[in-house]
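Q: have a look; sequence and predicted model below, questions after that.
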Amino acid sequence: MSAQQAGPSSYFVPGPSQWPVLAGVALLVTMLGASGWVNGQSWGPYVNAAGLLAVLLVLYRWFGDAIAESEGGKYSARIDISYRWSMAWFIFSEVMFFAGFFGALFYARSITMPWLADLDHKLLWPDFAGQWGSVGPAGTVESFATMGPFPIPTINTALLLTSGVTLTISHHALRAGHRMQTAFWLFATIMLGAVFMGFQAYEYSHAYSELNLKLTSGIYGSTFFMLTGFHGFHVTLGAIMLSVMLYRVLKGHFTPEQHFGFEGAAWYWHFVDVVWLGLYVVVYWL
């Protein structure tokens, strides 16, 4: 945020806006298109694409208004606190989101698998060993190979850890007033995230073509792709957020004292890094 012109105790209240209504309509069109698409309607993909385009346009204009308000000096210290709490609660909701998937993995691996392999079930499934990555007690899932930590997951771990370092350097440069250093290290962070996604795309291709590991490969396949896939989506979203921050840095929007837009995106990126460390240990090593 730019230097504030509003008083420290003031609280800016925006005027009536059309963006919430338009966002609701765009989301409705998006979901109508998606429902038609999954039900085999020829118009479904086109309506879904139109709805997504409308959502992106509304978000672009809506966030543009918020940026203009910030750069116009309308945000006080109380607004800054509101944004910080909002971002903190948003990240907490994301923590709970991933906690649900980690919980499903723990339940399937540590509770369900031993339970299906105990003596009470030997008569039903005598050949079932209850080892993680099995094809199920009835053998209805095609054989597949599990995913190990080498080499791509380990490389991706190094990439994300390095991106956390480059982002921290960029933040310190911004606080010191070194705008070009801020932009350089922020760009490096975005590139590391892009390389991460490239490696994950290759990993998925390898899993499908060589390991026969798919989303339909029992509980192992579903938990693997849900956890890593949603994390990849969050990396993509975080890279988009950082790209917007890079654009704003180059436009001269932030000051060493007021730059919560940058900080909020950085919080999100560090959260994504921490989630990956959990994934790397639980999904690939254990």
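A: In hand now; what should we look at?
Q: going forward, measure contacts and count neighbours with C-alpha atoms only.
A: Noted.
Q: can you tell me the element I155 falls in?
A: Here I155, judged by DSSP states H and E, is contained in helix 152-175.
Q: ok, the closest residue in space to V38 that isn't next to it in sequence to R179 distance?
A: Leaving aside its sequence neighbours, V38 sits nearest to G44 (Cα to Cα, 6 or more residues apart in numbering; 7.8 Å). Distance of G44 to R179, computed by Cα to Cα, to the nearest Å: 46 Å.
Q: how far off centre is the following helix or strand past the helix holding I155?
A: Using DSSP H and E, the helix or strand that follows helix 152-175 in sequence is helix 179-209. Helix 179-209 sits 13 Å away from the centroid of its parent chain (Cα atoms, centre = their mean, to the nearest Å).
Q: residues contacting the residue nearest the centre of the chain?
A: The chain has H234 as the residue nearest its centroid, 1.1 Å off, counting by Cα atoms, centre = their mean. Shown in contact with H234 (Cα atoms under 8 Å, 6 or more residues apart in numbering): V272.
Q: please compare the first structure with the one that follows:
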Amino acid sequence: MMMSNHFFHLVNVSPWPILTSLSLLNLASSVIEWTLTGGYQFLFMFIAQVSLVSYQWWRDVVREAFYEGWRSAKTNTMISAGVMLFILSEVCFFSSFFWAYFYYSLSPDHSIGLCWPPAGIMSIDFMGIPFLNTLILLGSGFFITWCHYSIMINSYSIAKQTLIICCLLGVYFISIQMYEYMNLEFSFSDSVYGSSFYILTGFHGLHVLVGLLFIYINLVRLTIVSFSSLMMMGLEYSIWYWHFVDLVWLFLYCFVYWWGS
């Protein structure tokens, strides 16, 4: 019999870590195939596979934490520290791309016309779609914070409504971003400006999609009352992540759209 004279939760044997790894490997291979050959049949199949395995893994984690009560205060503190370190790694990830952007924009060389934006590239009006997207993301951050406050005072109906509005604003942001991409006059291969712009905004859009998935899962849990004001760490982590996404967008708007124009 396993002794429990410690503050840590030793999880049961689970097939989900290895299955998740294999599913992600298959997904990466299908993305490469889609890029090289244009075939996307396996892509959708492996997206469904990753989603199914992730759902079952998250189900087990929720059951252990909320229904079985295996999480001690020390375990929760360490999980929170891990999420903070993950967000810190994301800060380093975006910092590397911002570093490259500032390197080329602050000292443009002859190959791009000694100017920024490079010669022949029409910059984006920062008071147009980018400003609208800024308002949308800031509004979503406001509503998800309102949701958190509503749960703390046990007002679950308002919490559900505000979280739904946050999800809708996130979807609206992605839709506007796609519309902007389809109407831009430069592409990824148009000098270092195009590559920097699409890498920064594209990876931010990917993080918005991940954040939306995170928030949607918490919306489902909120609908079925799967957490309380005393045990809502998953929602709190999604709020941390969403505010990080908001902060990255503010940097993008100020330096790529506004200052870069």
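A: Great, that's in hand. Quick caveat, the model's predicted, so the values are computed rather than measured.
Q: which part of structure 2 matches the helix holding I155 of structure 1?
A: Aligned by TM-score structural alignment, helix 152-175 of structure 1 falls on residues 129-152 of structure 2.
Q: in the matching stretch, what's buried?
A: 129-130, 133-134, 136-141, 143-151 (16 or more other Cα atoms under 10 Å).
Q: what is the helix or strand encompassing A28 of structure 2 packed up against?
A: Using DSSP H and E, A28 of structure 2 maps to helix 16-37. Packing partners of helix 16-37 of structure 2 (3 or more Cα pairs under 8 Å, 6 or more residues apart in numbering; DSSP states H and E): helix 41-62.
Q: contacts for the helix it packs on?
A: Helix 41-62 of structure 2 is contacted by residues W16, L19, T20, S23, L24, N26, L27, S30, V31, W34 when judged by Cα under 8 Å, 6+ apart.
Q: for stretch 194-205 of structure 1, buried residues please.
A: Buried positions in stretch 194-205 of structure 1, judged by neighbour count with 16+ other Cα under 10 Å: A194, F196, M197, F199, Q200, E203, Y204.
Q: the second one pairs with which position in structure 2?
A: Going back to what we said before, that points to F196 of structure 1. Using TM-score structural alignment, F196 of structure 1 lines up with F173 in structure 2.
Q: that match contacts N133, correct?
A: Yes - here F173 of structure 2 reaches N133: they are 5.9 Å apart, a contact under Cα atoms under 8 Å.
Q: against I136 of structure 2, how distant is F126 of structure 2?
A: 15 Å.
Q: same question for S123 of structure 2.
A: 22 Å.
Q: so the equivalent of M245 of structure 1 over in structure 2, which of the three states?
A: Using TM-score structural alignment, the partner of M245 of structure 1 in structure 2 is N218. Here N218 of structure 2 is recorded as helix under DSSP: H, G, I helix; E, B strand; the rest coil.
Q: picking up where we left off before, mind listing what the match of F196 of structure 1 touches?
A: N133, I136, L137.
Q: right, and the match of M245 of structure 1 touches M233 too?
A: No - the pair N218 of structure 2 / M233 is not scored as a contact, 10.1 Å apart, by Cα under 8 Å.
Q: more crowded one of the two?
A: Set N218 of structure 2 next to M233 and count neighbours by other Cα atoms under 10 Å: N218 wins out with 22 against 16.
Q: related to what we said a few turns ago, what's the angle from the helix holding I155 of structure 1 to helix 179-209?
A: Orientation of helix 152-175 of structure 1 against helix 179-209 (axes from the mean of the first three to the mean of the last three Cα atoms, to 10 degrees) gives an angle of 160 degrees.
Q: ok so, going back, okay, the match of M245 of structure 1 and C254 of structure 2: tell me how far apart.
A: Using Cα to Cα, we find N218 of structure 2 at a distance of 31 Å from C254 of structure 2.
Q: quick one: map M87 of structure 1 onto structure 2.
A: Using TM-score structural alignment, M87 of structure 1 pairs with V83 in structure 2.
Q: helix or strand for the aligned partner of the residue nearest to the centre of structure 1 in structure 2, which one?
A: Taking TM-score structural alignment, H234 of structure 1 has H207 as its aligned residue in structure 2. Here H207 of structure 2, judged by DSSP H and E, is contained in helix 191-223.
Q: can you lay out the contacts of F173 of structure 2 as a markdown table showing distance to Y193 of structure 2?
A: Output for the contacts of F173 of structure 2, formatted as a markdown table (distance: Cα to Cα, whole Å):
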| residue | distance to Y193 of structure 2 |
| --- | --- |
| N133 | 21 |
| I136 | 25 |
| L137 | 24 |
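Q: contact partners for H6 of structure 2?
A: Listed by Cα under 8 Å, 6+ apart, H6 of structure 2 has no contact partners.
Q: quick one on the thing from earlier: so which of the contacts of F173 of structure 2 would you say is closest to F186 of structure 2?
A: Set against F186 of structure 2, the nearest of the contacts of F173 of structure 2 by Cα to Cα is N133 (19.8 Å).
Q: and the closest one, how far from V50 of structure 2?
A: With distances taken as Cα to Cα, N133 of structure 2 is found 30 Å from V50 of structure 2.
Q: same question, L247 of structure 2
A: Going from L247 of structure 2 to V50 of structure 2 by Cα to Cα gives 29 Å.
Q: out of the two, which sits in the busier spot?
A: V50 (20 against 14).
Q: the more buried one maps to what in structure 1?
A: Aligned partner of V50 of structure 2 by TM-score structural alignment: V55.
Q: does anything pack onto the helix or strand in which F101 of structure 1 is found? Which helices or strands?
A: Using DSSP H and E, F101 of structure 1 sits within helix 77-106. Packing partners of helix 77-106 of structure 1 (3+ Cα pairs under 8 Å, 6+ apart): helix 218-250, helix 260-279.
Q: distance between it and the chain's centre?
A: Relative to the chain's own centre, helix 77-106 of structure 1 is displaced by 12 Å; criterion: Cα atoms, centre = their mean.
Q: mean shift between it and structure 2?
A: Superposing on structure 2 and averaging over aligned pairs (mean Cα distance after the TM-score superposition for structure 1), helix 77-106 of structure 1 comes out at 0.8 Å.
Q: now that helix against helix 260-279, angle please.
A: Using the same axes, to 10 degrees: helix 77-106 of structure 1 against helix 260-279 is 10 degrees.
Q: buried sites along helix 77-106 of structure 1?
A: For helix 77-106 of structure 1, burial by neighbour count (16+ other Cα under 10 Å) applies to A77, I79, D80, R84, M87, I91, E94, F98, F101, F102, L105.
Q: helix, strand or coil for the residue nearest to the second one when sequence neighbours are not counted?
A: In space, I79 of structure 1 comes closest to Y11 once its chain neighbours are excluded; the distance is 6.3 Å by Cα to Cα, 6+ apart. Here Y11 of structure 1 takes the coil state, with states given by three-state DSSP.
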